[in-house]
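[1] What would the 3D arrangement of this be:
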Amino acid sequence: MRCAPARRAALVPAAGLVLALAPPAAADGPVAPVRVAVTGGAFTGSVGIVRTAARSLYGGFRCAADGVRPTPLTALADADRRYHLGVRAHWDEATGDFVVTEIRGDAADGDKKWNAYVNEKKITTGPCGTAVKDHDKVRWTLEAATS
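    Below is the predicted model of the structure:
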């Protein structure tokens, strides 16, 4: 019986491993390792596991579920810090939360918006109102805007 060839293991330099396991910058609460993916635009893929925590983000506004827990947006921000995804987001006074406007050159507009999913369920609160925990899967998807 023939067996499939073994996949080659990729070498990870010690410095890269430390970066992957290091807590996010300015973490001030629980840290959660989560898997982050981006879909729906020209750039689609899983960027891997990132460690995320609640903290202040774009423009200095705090992003924390229940005031202390990491969120889908902190996970995206940490993936951006590590993998240079070109994330753009701004604080929306009307909703009292952040709005993601661009990831890797794929921009939201009147017809499309960036939505977050946690463990394949679309979040029903803003991106800073939903908590993520260890081993959750966070996916940001560019999809048709609904009225």
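[2] contacts and neighbour counts: CA atoms only from here.
    Will do.
[3] hang on, residue 142 packs against residue 117?
    No - contact between residue 142 and residue 117 fails when scored by C-alpha atoms under 8 Å: they sit 11.1 Å apart.
[4] Which stretches in this protein count as helices?
    14-21, 72-83 (DSSP state H).
[5] Check which helices and strands the first one sits against.
    Right, helix 14-21. strand 45-53 (3 or more C-alpha pairs under 8 Å, 6 or more residues apart in numbering; DSSP states H and E).
[6] The strand it packs on vs helix 72-83, what angle?
    Counting by axes from the mean of the first three to the mean of the last three C-alpha atoms, to 10 degrees, strand 45-53 lies at 110 degrees to helix 72-83.
[7] I'd like the structure of this one too, to check against the first:
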Amino acid sequence: MPSVLARGAAPVTAAGLALALALAAAPPATASAGDVRVRVGVTGGPYTASVGLVITGPRTLFGGFYCAADGLSATPLTALVDADEQYGLGGVQARWDAAKQDFVVTSIHGDAADSKKKWNAYVNEKKITAGPCHTAIKGGDKIRWTLEA
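    Here you go, the predicted structure:
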């Protein structure tokens, strides 16, 4: 014999259940003002990766230095650090170069730069000429970090 709750309940269709579950799911991560969505890749060393959309924006990085092109825009380095945080690239390390007033990437996923190889950034397949915190990126850009001689 059905319970009182079952007798008074309305039938639920599969579409209704799917809608209820969709509404109950956690909301997607939202971007802050100045944030953009880009794709990030890592090549050149034993570790190679290409990740989905990365939400990135100007932010404080390693040791408290603010990284933003023109003080407002996301950069190749913020995209790399955010890709590591969002997709687990295995760690990003960089050092501050006081002479350049910018960061130099020293390691991605344990693949370290040395006297013969360094990490270079490309935006839409064009090698950047300014430092990684002085180069602005925009939504839809493809960012690639490559360990090169």
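[8] ok so, going back, give me whichever of the helices of the first structure is most buried.
    Mean neighbour count, computed with mean count of other C-alpha atoms under 10 Å, is highest for helix 72-83 among the helices of the first structure, reaching a mean of 23.
[9] okay, it sits on what stretch of the second structure?
    The alignment of helix 72-83 of the first structure onto the second structure (TM-score structural alignment) covers residues 76-87.
[10] distance from that stretch to the first structure after superposition?
    After superposition onto the first structure, stretch 76-87 of the second structure sits on average 0.6 Å from its aligned residues (mean C-alpha distance after the TM-score superposition for the first structure).
[11] Outside of that stretch itself, list whatever touches it.
    38, 40, 51, 54-59, 61, 67, 89-92, 121-123, 132-133, 135-137, 143, 145 (C-alpha atoms under 8 Å, 6 or more residues apart in numbering).
[12] I'd say residue 103 of the first structure and residue 84 touch.
    No - contact criterion C-alpha under 8 Å: residue 103 of the first structure and residue 84 do not qualify, at 9.7 Å.
[13] between these two, which one's more packed in?
    More crowded of residue 103 of the first structure and residue 84, by other C-alpha atoms under 10 Å: residue 103, with 25 against 12.
[14] counterpart of that one in the second structure?
    Per TM-score structural alignment, residue 103 of the first structure is aligned with residue 108.
[15] pretty sure its match contacts residue 120?
    No - shown here, residue 108 of the second structure and residue 120 do not form a contact pair, counting by C-alpha under 8 Å, at 11.5 Å.
[16] list the contacts for residue 142 of the second structure?
    Counted by C-alpha under 8 Å, 6+ apart, residue 142 of the second structure has contacts 38, 39, 40, 41, 123, 124, 125.
[17] filter those residues to the buried ones?
    For the contacts of residue 142 of the second structure, a neighbour count by 16 or more other C-alpha atoms under 10 Å gives the buried set as 38, 39, 40, 41, 123.
[18] nearest residue to the equivalent of the third one over in the first structure other than its sequence neighbours?
    With TM-score structural alignment as the matching criterion, the partner of residue 40 of the second structure in the first structure is residue 36. Sequence neighbours aside, residue 138 is the residue nearest to residue 36 of the first structure in space, at 4.9 Å (criterion: C-alpha to C-alpha, 6 or more residues apart in numbering).
[19] Could you report the separation of that neighbour from residue 110 of the first structure?
    Distance, residue 138 of the first structure to residue 110 of the first structure, by C-alpha to C-alpha, to the nearest Å: 24 Å.
[20] The residue nearest the centre of the first structure and residue 110 of the first structure, how far apart?
    Centroid-nearest residue in the first structure: residue 76, 2.1 Å away (criterion: C-alpha atoms, centre = their mean). Distance from residue 76 of the first structure to residue 110 of the first structure, counting by C-alpha to C-alpha: 22 Å.
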